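1. Return atomic coordinates for the entry below.
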Amino acid sequence: MDSLEEVRARYDADTFPRSLGIELLELAPGYARVAMTLTENMVNFHGIGHGGAIFTLADTALGLASNSRGDPAVALTVTINYLSPAPVGTRLVATAEEEHLTRHTGVYRLTVTTSNGQNIALAQGTVYRQAKKRCPEQYS
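-> Sure thing, here's the model as predicted:
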């Protein structure tokens, strides 16, 4: 199984983003695009998309893109700027694009837009990449 197939299989088994309705649209080395529709339980008390829901969408794209080359990667830091509100029913698309890659780190540009291209959030994520594959129990 190649690394992209492995990442797809791991995503299919990841219940948290799937519980939010996050769909994997595209996956390539150093790149991922995911989408979800904001539902009533994803808004804050202002009635607009909750920052945590939007962040989770961007973070999911980051996780997929940063793991797409076969070595395990985990986020070290993610900084997000919320640009525009998104009401219930809005289809959001998050894209993660690799900007810089070393043996142990990667930097990714993350964008969250509406399905028609309006900017909702911009973010940057830095990940730590492990040189060899590890079993999940080794992380504890």
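2. C-alpha only now, for contacts and for neighbours.
-> Noted.
3. Need the three-state assignment for the closest residue in space to residue 98 that isn't next to it in sequence.
-> Leaving aside its sequence neighbours, residue 98 sits nearest to residue 108 (C-alpha to C-alpha, 6 or more residues apart in numbering; 4.4 Å). Recorded secondary structure, residue 108: strand (DSSP: H, G, I helix; E, B strand; the rest coil).
4. which ones are touching residue 108?
-> Contact analysis of residue 108 by C-alpha atoms under 8 Å, 6 or more residues apart in numbering lists 62, 66, 96-100, 124-126.
5. Going along the chain, name the helices of this structure.
-> Assigned by DSSP state H, the chain shows helices spanning 3-12, 15-19, 51-66.
6. Specify the stretch among the ones you listed that is closest to residue 31.
-> Distance to residue 31, taken as C-alpha to C-alpha, is lowest for helix 51-66 among these, at 4.6 Å.
7. one more to line up against the first:
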Amino acid sequence: MIQKEKTNEQLVSSNLSLSKFSQSIGITLEMATKESARLHLIPNKEVINAFGIIHGGIIATLADTCMGMILRAANIPAVTLELAINYLSVTKPGDKLIAEGKVIHFGGSVITTQCLISSDNGRKIAFAKGTFFHYKH
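-> Model prediction:
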């Protein structure tokens, strides 16, 4: 897990905003720096699948958003090239999900990140790897 230490870099978070889509499903930004980010989501019953558990697409969106916010904090215009996710446990409406992401490698135009999503009681829900393309305007 990522340490929650206060640094000057965390001030970047106050200048960032989530996309309207991320906001619409309830994602909240806690902090983002050029190396890590922490977001959370308390999913409601509107995002369950046919089995009554949180839809995997919501969890994937949380992971992708978390990793992307790091790049936004670093002022790097980037788009997702690949998102790989392993679902480790199910989760239900009302469970607080915490996404903690970090950069693994800043390449020239390709950036590799990872994200662990856990419940607030420490249960691991999903692990994701994101590959992003740094595009130049």
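8. what range in the second structure does stretch 54-62 of the first structure sit on?
-> Aligned using TM-score structural alignment, stretch 54-62 of the first structure spans residues 59-67 in the second structure.
9. how big's the offset between that stretch and the first structure?
-> Average distance, stretch 59-67 of the second structure versus aligned residues of the first structure after superposition (mean C-alpha distance after the TM-score superposition for the first structure): 0.7 Å.
10. So the residue nearest to residue 98 of the first structure versus residue 65 of the first structure, what's the distance?
-> 8 Å (C-alpha to C-alpha, to the nearest Å).
11. Likewise for residue 3 of the first structure?
-> Taken as C-alpha to C-alpha, the span from residue 3 of the first structure to residue 65 of the first structure is 11 Å.
12. repeat for residue 97 of the first structure
-> Counting by C-alpha to C-alpha, the gap from residue 97 of the first structure to residue 65 of the first structure is 7 Å.
13. the more surrounded of the two?
-> residue 65 (26 against 22; other C-alpha atoms under 10 Å).
14. Isn't the more buried one up against residue 101?
-> No - using C-alpha atoms under 8 Å as the test, residue 65 of the first structure is too far from residue 101 to be in contact (11.7 Å).
15. before we move on, back to that, got the contact list for the match of stretch 54-62 of the first structure?
-> With C-alpha under 8 Å, 6+ apart, stretch 59-67 of the second structure has contacts from 22, 27, 36-41, 80, 83, 85, 99-103, 113-117, 126, 128, 130.
16. How about stretch 40-57 of the second structure?
-> Residues contacting stretch 40-57 of the second structure (C-alpha under 8 Å, 6+ apart): 25-30, 58, 62, 87, 90-99.
17. Do a quick rundown of the strands in the first structure.
-> Under the criterion DSSP state E, the first structure carries strands at the ranges 23-28, 31-37, 73-82, 91-101, 105-114, 119-129.
18. Of those, which stretch is the most buried?
-> Counting by mean count of other C-alpha atoms under 10 Å, strand 31-37 has the highest mean neighbour count of the strands of the first structure, with a mean of 23.
19. Map the residue nearest to residue 98 of the first structure onto the second structure.
-> Mapped onto the second structure by TM-score structural alignment, residue 108 of the first structure lines up with residue 113.
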